[in-house]
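Student: What would the 3D arrangement of this be:
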Amino acid sequence: MRVAVVGIGAMGCLFGAKLSQVAEVTLVGNWPAQLAALRERGLRLIQPDGRSQIIQLPVSNNPETAAPADLALILVKSHQTRQAAETAQLLLAPNGVALTLQNGLGNLEQLTAVLGQTRANLGITSEGAALLEPGVVRHAGTGHTYIAASQETAVPPQEIVALFQAAGFPTSLAADTAGLVWGKLAINAGINPLTAVLQVPNGFLAENEAARRLMQQAAEEVAHVAAAQNIRLPFNDAADQALTVAQATAANHSSMRQDLANGRPTEIEAICGAVVQYGRRFGVPTPVNSVLQTAVQQAEQGTWPEASTPEASLQLLTQKIEQFHN
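Tutor: Prediction:
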């Protein structure tokens, strides 16, 4: 199978590297420093156990070099999805399919709008990856990947499952993707914005009482919005699950924290912004997600008050949430 990975960040490189063992893979992206590093030195992939290997991968900023692809794996930030869909349109074979494995809501809809319903599908993954520097990616943790079984696409979902399994990714078909998407959203909303604003690793949220409370409240709000839509999450308690993930990934730095620290746009609109939007639509209050959305937006713009410690930032966030209630 010919695979084009659209997006050359940590996750794009992880999936591209492992899939290159079982498929013909080309990475497609526009980040100059990453393009240069991958071309000159190859990808250094550090495994969860610390072992590393250099993998040479074809990489290009010209989509047509990856054509005709049977599968376009979309692993860009959510605000880049429309552009990625247009890129996929240029490189996909007539019966090729684009698969999103992104964070947040609305990505499949954007792919479908450009490519059509039979050429776009949805996946959800809990694989973790971190970009240490251009050309160096750490596989931060093995997870599970689900591919939507309900989409009647040109490339059958079971073929994608088989491909991912052959590459070493635990993967299965999922009939209920809405629950999985909202379950991942609950974890992302709980962990990502807080670690970004506080500039802390995930483990801080589990260890600090005030941070833990806000993380769990944000996750619970997502669960309430999902319940209002009769969407059943893949776990019984969103607050407990957020804590479990924060503990299991204690040393990790969330992608939103990395984006904010490096002056890149974040995915806050597709995460907390989406929670707030759906909350309004279904009459569910989402004060914590609303305050976190605003805080990250202000941090992106450089207008969020700089605090001397994470604890000071936490105090400010807590005050703003209390004001929201009043």
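
Student: C-alpha only now, for contacts and for neighbours.
Tutor: Fine.

Student: Quick check, central residue of this structure?
Tutor: N103 (3.2 Å; Cα atoms, centre = their mean).

Student: so L122 touches E109, yeah?
Tutor: No. L122 is not in contact with E109 according to Cα atoms under 8 Å; the separation is 9.6 Å.

Student: Name the residues of stretch 159-176 that are buried.
Tutor: Across stretch 159-176, burial judged by 16 or more other Cα atoms under 10 Å covers 160-161, 163-167, 169-174, 176.

Student: Including secondary structure, could those residues go into JSON lines?
Tutor: Supplementary listing: the buried residues of stretch 159-176 in JSON lines, determined by DSSP: H, G, I helix; E, B strand; the rest coil:
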{"residue": "I160", "secondary structure": "helix"}
{"residue": "V161", "secondary structure": "helix"}
{"residue": "L163", "secondary structure": "helix"}
{"residue": "F164", "secondary structure": "helix"}
{"residue": "Q165", "secondary structure": "helix"}
{"residue": "A166", "secondary structure": "helix"}
{"residue": "A167", "secondary structure": "coil"}
{"residue": "F169", "secondary structure": "coil"}
{"residue": "P170", "secondary structure": "coil"}
{"residue": "T171", "secondary structure": "strand"}
{"residue": "S172", "secondary structure": "strand"}
{"residue": "L173", "secondary structure": "strand"}
{"residue": "A174", "secondary structure": "strand"}
{"residue": "D176", "secondary structure": "coil"}
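
Student: structure for this one too, so we can compare:
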Amino acid sequence: MTIKNVSIIGLGALGVMYGQYLSKKLPKQNLSIIADQQRIENYQNQGIYCNGERCEFHYVTPEEVVRPADLVIFTVKFNGLREAIEAVRHHVGEQTILISALNGISSEGIIGETYGLDKVLYCVAQGMDAVKVGNKLSYDHMGLLCFGERQPGVISKKMKRLAAFFDEVELPYEIESDMFKRQWGKFMLNVGVNQTVAVHRGNYGDIQKEGPAREMMIAAMRDVIALSEQEGVNLTEEDLTYWLSVLNTLSPEGKPSMAQDVEARRYSEVDLFSGTVITLGEKYGLPTPINHELYDRIKLMESDYEVSMNH
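Tutor: Now for the predicted structure:
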């Protein structure tokens, strides 16, 4: 069964980037952006721009009864995930494939609790350098979506269906036979990069060159390597080197989402990154000093925001 209808929820950097890309490849009615009425009005009034071009999306409210999508892509922030899971209800049918481009290592399990893990493919988005300021997104590198099943070594029908669709629309992807390890690798990268760039209020260039910021990032990543051994994922220094090489492909002027959040005085996903590391460290009795420091520094920055997040 081929994938024809796609629904996306969450118009952050990834939602806009994939939405705009797919809107050029699919008939308009085959791509739905799910959002509540208030958000839709804001999007339509202010416009959403991707690399200088206004996006013309087909919006659908969560209440609208539609035929189920063949593919649903979650691109919300972690703190909006539960709401998003409810909002996509009408879009999920027997054959629907669900993928999450969220950071961290827990969103698939949470989505699976509602819709069944048999519908979920594990996924990481990597290598993009999208920067979103207000309603304008710009990027040089789209990166790729890497996906697979939770169990290593499996190439399932779902994976083949999704690969065939991505081939058809020429969206860059990679099939991964050890997806859980890849996800932990991306998590390790995020823990290092997102938080370090945020506390230094800098960009990718600051951690691509030798210096205190890069040392802090690598130390934070090594906390994750130690925890991965306890979780049976067994990341190694080789994995660290691989992810540092991914980092080197990014535009030095680009910034991770957390740094963009800090600049815009939005609450970040710190609980998803160092928060998770600290919790797992306590579980296994392992010290995670760098992540403690990053957590405290980011929480301190956030405690400074006068207005609560308008999201």
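
Student: before we move on, back to that, what is the burial count for the closest residue in space to the residue nearest to the centre of the first structure that isn't next to it in sequence?
Tutor: Nearest-residue entry for N103 of the first structure: S78, 6.8 Å, with adjacent residues in sequence omitted and distances by Cα to Cα, 6 or more residues apart in numbering. For S78 of the first structure, the neighbour count with other Cα atoms under 10 Å is 24.

Student: Hmm, S78 of the first structure is touching Q110, no?
Tutor: No. Look at S78 of the first structure against Q110 with Cα under 8 Å: they stay out of range, at 9.8 Å.

Student: T249 of the second structure touches G127, doesn't it?
Tutor: Yes. Using Cα under 8 Å, T249 of the second structure is in contact with G127, at 7.2 Å.

Student: Would you mind telling me which of those two has more residues around it?
Tutor: Shown here are T249 of the second structure and G127; by other Cα under 10 Å, G127 has more neighbours (18 against 15).

Student: host element of I73 of the second structure?
Tutor: strand 71-74 (DSSP states H and E).

Student: Just the residues contacting that strand, thanks.
Tutor: For strand 71-74 of the second structure, the surrounding residues in contact (Cα atoms under 8 Å, 6 or more residues apart in numbering) are 3, 5-10, 15, 84, 88, 91-92, 96-102.

Student: Separate out the buried members of those residues.
Tutor: Of the contacts of strand 71-74 of the second structure, these count as buried by 16+ other Cα under 10 Å: 3, 5-10, 15, 84, 88, 91-92, 96-102.

Student: what about C55 of the second structure, how many neighbours?
Tutor: As a burial measure, C55 of the second structure scores 20 neighbours (other Cα under 10 Å).

Student: what sits against it?
Tutor: Counting by Cα under 8 Å, 6+ apart, C55 of the second structure has contacts 20, 47-49.

Student: Now which residue in the second structure aligns to the residue nearest to the centre of the first structure?
Tutor: Matched by TM-score structural alignment, N103 of the first structure corresponds to N103 in the second structure.

Student: secondary structure class for that match?
Tutor: Here N103 of the second structure is coil, with the state taken from three-state DSSP.

Student: Count the residues that sit near R138 of the first structure.
Tutor: 23.

Student: Just give the closest residue to it, not the sequence neighbours.
Tutor: Excluding the flanking residues, the one nearest R138 of the first structure by Cα to Cα, 6+ apart is I46, at 4.5 Å.

Student: same deal with F180 of the second structure?
Tutor: Nearest one to F180 of the second structure, counting by Cα to Cα, 6+ apart, is R150 at 5.9 Å.

Student: Which residues are in contact with the one you found?
Tutor: Counting by Cα under 8 Å, 6+ apart, R150 of the second structure touches 121-122, 178-180.
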